[in-house]
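Peer 1: kindly return the folded structure for what I paste below:
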Amino acid sequence: MQANPALHTPAKKNCTFEVEGRPDGEGYLNQNNAMFGIIVIQEWWGLNESMVKTTDRIAKMGFQCISPDIYRGKVAQNREEAGHLLGGLDWEGAVKDIEGAAKHLREMGCKKVGVTGFCMGGALSIAALSFSDQINAAAPFYGVCDLDKFKLDNIKGPIYGQFGEKDEMKGFSSPDDAQRLVEAGQKAGKNVKVKIWPGVGHAFMNQDRPEAYNAEVAQQSLQEVATWFKQSKFLYSLVYQKATPTTTIGGKLPVYVTPAPYGLVVIQEWWGLNSSICKTADIMSSYGFKCVVPDLYRGKIAKDTEEAGHLLSGLDWKQALIDIEESARYLKEELHCKKVGILGFCMGGALSIASITTSKIISAAAPFYGVCDLNTFKLSNANGPILAQFGQNDDMVGFSSVQDAKRLELTAQQQGNKSLQVKIWPGVGHAFCNQDRPEVYNQAIAKQALDLAAKFLHENLK
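Peer 2: As a prediction, the model looks like this:
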């Protein structure tokens, strides 16, 4: 193995955190505004400069990252010393350190925490998930812990392991060990899967070990793990959680209702009437709106993005607009709101624009990142003003990108609608208001955008 100073140089630690039953832990922290945290666990070398580079690389993919110092200050200078450090490791103490790092990320605002690690760190990732209820998922790289001691029956989240086809470390990280991990997961009834990358062996992720590193596979594997962390069902706990409607309109249309003076119809994203959109309605209620959220999918909730796409493509827009109109009528006639507005996100944003062009009850619309068919739903027919908000980095061209925001403005001018306003928020993309999707949520911008929408609606519903 070629020597590389990054392997043997201790990292500059920049954080401390409490550890139950042990002295405070230390580590390297890459802190940012991401709402999802990742604990990055060292190889057998120790917390060195190489691990700091990997931690920074993961943080750039949209996570707050911490790498705890498992050896508590020691860094191996050669393979023999690394073997001694690993051989003398207090595994129970190490998983307590990892749990302390997880709590530290949560204290910094991370809603969910995952763990990943390499070699020894991969094995510790699995052990930590089985030990701690502070960790929601694990993506270990080429390492399996003692599954008799750290039982998969105890894990509360999924595992996605990454292994190399040519890894010869039998009993620890070979393809046979990867299969052993999957079989143990199946036996325990847990969500455990692995990816065995062709043509690479042990340590294929370590950029400071040129004899083992594979840049192409390393990039693909890390990107796949990042995407898995962001898309796994454990992350969107409220996005996938079905909400309970509080009443029905006419005994047919289920709706969720909040108490407040002004009337506001809140339209779901493509997921359905879930706990996440109800939480948003509760936020709008705190601004002084009596909100009704109609269940446009009639009880169906998407369990993943593929199912959400099917539900959206199968939506009967004519019936959806009838449901929205009935919700607005319910606010006005049954709940005695003098005026009614509408607000929606993504699919709900597009439906909000469509609704104000077809309804005589809705008096103002505040759509977020979604544009309907402007040939079918003409802005010249709008029953009130529209404030549409978009993200500068939204790449959903044809629906909610900056080009679509500008198309909305141009169409309003062409159709003689002088009351439409467009706000494009810098530095954010699609779904920046969805606090239950931490990989895209921007807390500061979301607060400003909802403040702006509430002010606009109040001014036009007085």
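
Peer 1: CA atoms for contacts and neighbours, from now on please.
Peer 2: Fine.

Peer 1: what segments of the stretch 251-400 of the chain are helices?
Peer 2: 275-286, 305-313, 317-329, 347-358 (DSSP state H, counting those that start in this stretch).

Peer 1: one more, please, to line up against the first structure:
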Amino acid sequence: MSHEQHRNPRQNVTFESATGSGHAHGYLRVPGTGSGPGVVVVQEWWGLTDHVVAVVDRLAADGFVALAPDLYGGRTTHDSAEAARLLTELPVERATRDLAGAVTHLLERPETTSPTVGAVGFCMGGAFVLTLAAQQGERVGAAVPWYGVPGPDTDYSGLRAAVLGHFGEEDASVPLEGVRAAAERIRRHSGVEPTFHVYPAPHAFYNDERAGYRREAAELAWARTTAFLREQLG
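Peer 2: Here you go, the predicted structure:
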């Protein structure tokens, strides 16, 4: 059964969630060339906001077929307390089904040229990126978490993707010791050697709608991300 849907003018695509559990919605952009490697974009805890749309648009401008699933079913917020509530109320199983459905949707689209997809996510979405890559195995070829990692009990044994991460050394919400522990767990479980970059920046340093935005770190991390996605996805 599909979950409750709210109006969000940013939604422009509907696709099947995984395991026949109904439909999911999101925002999709195809590059001007008409085709390119597929990339799933996973939102921050604010929802499918204009910032997430801008990330999808920028990936499309850089040659990727990009899709951001709307994990909150149309709801967005700019209030941290409300965002925390939306995150708490988000069923993880539903979110992972919608993300898996997004992977399938991209791989089945005729515009997608890559045999695997990339996954790029921010904060909450960064944690979901690594979880998705571990669950989807060979279907995710590149995973790029930005300032977010899953909990310490995450099982990465199914992960086959190359991993590139971006983290801020001033980020109090994602301490670097937790980042280092996640990297070690990835190595131990999957044999994948992740590349994690640390920047002189706080949390959410790519989000130009937030006070923590740092242009120099954001642009360097973006350039590294797009080069990595091209290298891994073709």
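
Peer 1: now, of the helices of the stretch 251-400 of the first structure, which is deepest in the fold?
Peer 2: Highest mean neighbour count among the helices of the stretch 251-400 of the first structure (mean count of other Cα atoms under 10 Å): helix 347-358, with a mean of 26.

Peer 1: returning to what we had before: mind putting the helices of the stretch 251-400 of the first structure in TSV, distance to Val293 of the first structure included?
Peer 2: Output for these, formatted as TSV (distance: least, Cα to Cα, whole Å):
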stretch	distance to Val293 of the first structure
helix 275-286	7
helix 305-313	17
helix 317-329	8
helix 347-358	11
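
Peer 1: wait, which of these is closest to Tyr160 of the first structure?
Peer 2: Of all these, helix 305-313 sits nearest to Tyr160 of the first structure, with 18.9 Å by Cα to Cα.

Peer 1: matching residues in the second structure for that closest one?
Peer 2: When the second structure is aligned by TM-score structural alignment, helix 305-313 of the first structure has no counterpart there.

Peer 1: for the residue positioned nearest the centre of the second structure, which non-adjacent residue is spatially closest?
Peer 2: For the second structure, Gly121 is the residue whose C-alpha lies nearest the centre (Cα atoms, centre = their mean; 2.4 Å). Leaving aside its sequence neighbours, Gly121 of the second structure sits nearest to Val42 (Cα to Cα, 6 or more residues apart in numbering; 4.3 Å).

Peer 1: got it, and Glu209 of the second structure?
Peer 2: Of all residues beyond its chain neighbours, the one nearest Glu209 of the second structure is His51 (7.3 Å), with distances taken as Cα to Cα, 6+ apart.

Peer 1: tell me how far the helix or strand hosting the one you found lies from the chain's centre.
Peer 2: Secondary structure assigned from DSSP states H and E places His51 of the second structure in helix 50-61. Per Cα atoms, centre = their mean, to the nearest Å, the displacement of helix 50-61 of the second structure from the mean C-alpha position of its chain is 12 Å.

Peer 1: do stretch 344-354 of the first structure as well
Peer 2: Centre-to-centre, stretch 344-354 of the first structure and its host chain are 21 Å apart (Cα atoms, centre = their mean).

Peer 1: again with stretch 18-31 of the first structure
Peer 2: That offset, for stretch 18-31 of the first structure, works out to 25 Å (Cα atoms, centre = their mean).

Peer 1: in it, what counts as buried?
Peer 2: Buried residues in stretch 18-31 of the first structure, counted by 16 or more other Cα atoms under 10 Å: 18-19, 25-30.

Peer 1: residues in the first structure aligned with stretch 39-49 of the second structure?
Peer 2: Here stretch 39-49 of the second structure aligns to the first structure at residues 38-48, judged by TM-score structural alignment.

Peer 1: first-to-last residue distance for that stretch?
Peer 2: Chord length of stretch 38-48 of the first structure, first to last residue, is 18 Å (Cα to Cα, to the nearest Å).

Peer 1: chain center to that stretch, what's the gap?
Peer 2: Using Cα atoms, centre = their mean, the offset of stretch 38-48 of the first structure from its chain centre is 24 Å.

Peer 1: hmm, back to that, could you work out the most separated pair of the buried residues of stretch 18-31 of the first structure?
Peer 2: Val19 and Asn30 (19.4 Å).

Peer 1: which stretches in the stretch 201-350 of the first structure count as strands?
Peer 2: Under the criterion DSSP state E, counting those that start in this stretch, the stretch 201-350 of the first structure carries strands at the ranges 247-249, 253-257, 262-267, 289-294, 340-345.

Peer 1: tell me which of those strands sits most buried.
Peer 2: When the strands of the stretch 201-350 of the first structure are scored by mean count of other Cα under 10 Å, the highest mean neighbour count falls to strand 262-267 (a mean of 29).

Peer 1: map the residue nearest to the centre of the second structure across to the first structure for me.
Peer 2: Using TM-score structural alignment, Gly121 of the second structure lines up with Gly117 in the first structure.

Peer 1: make CSV from the strands of the stretch 201-350 of the first structure and add distance to Phe63 of the first structure to it.
Peer 2: Formatted as CSV, the strands of the stretch 201-350 of the first structure follow (distance: least, Cα to Cα, whole Å):
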stretch, distance to Phe63 of the first structure
strand 247-249, 39
strand 253-257, 33
strand 262-267, 29
strand 289-294, 32
strand 340-345, 24
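
Peer 1: run a quick neighbour tally on Arg10 of the second structure.
Peer 2: 17 (other Cα atoms under 10 Å).

Peer 1: assign a three-state SS to the spatially closest residue to it that is not a sequence neighbour, would you?
Peer 2: Once flanking residues are discounted, Arg10 of the second structure sits nearest to Tyr27: 6.2 Å by Cα to Cα, 6+ apart. Secondary structure assignment for Tyr27 of the second structure (DSSP: H, G, I helix; E, B strand; the rest coil): strand.
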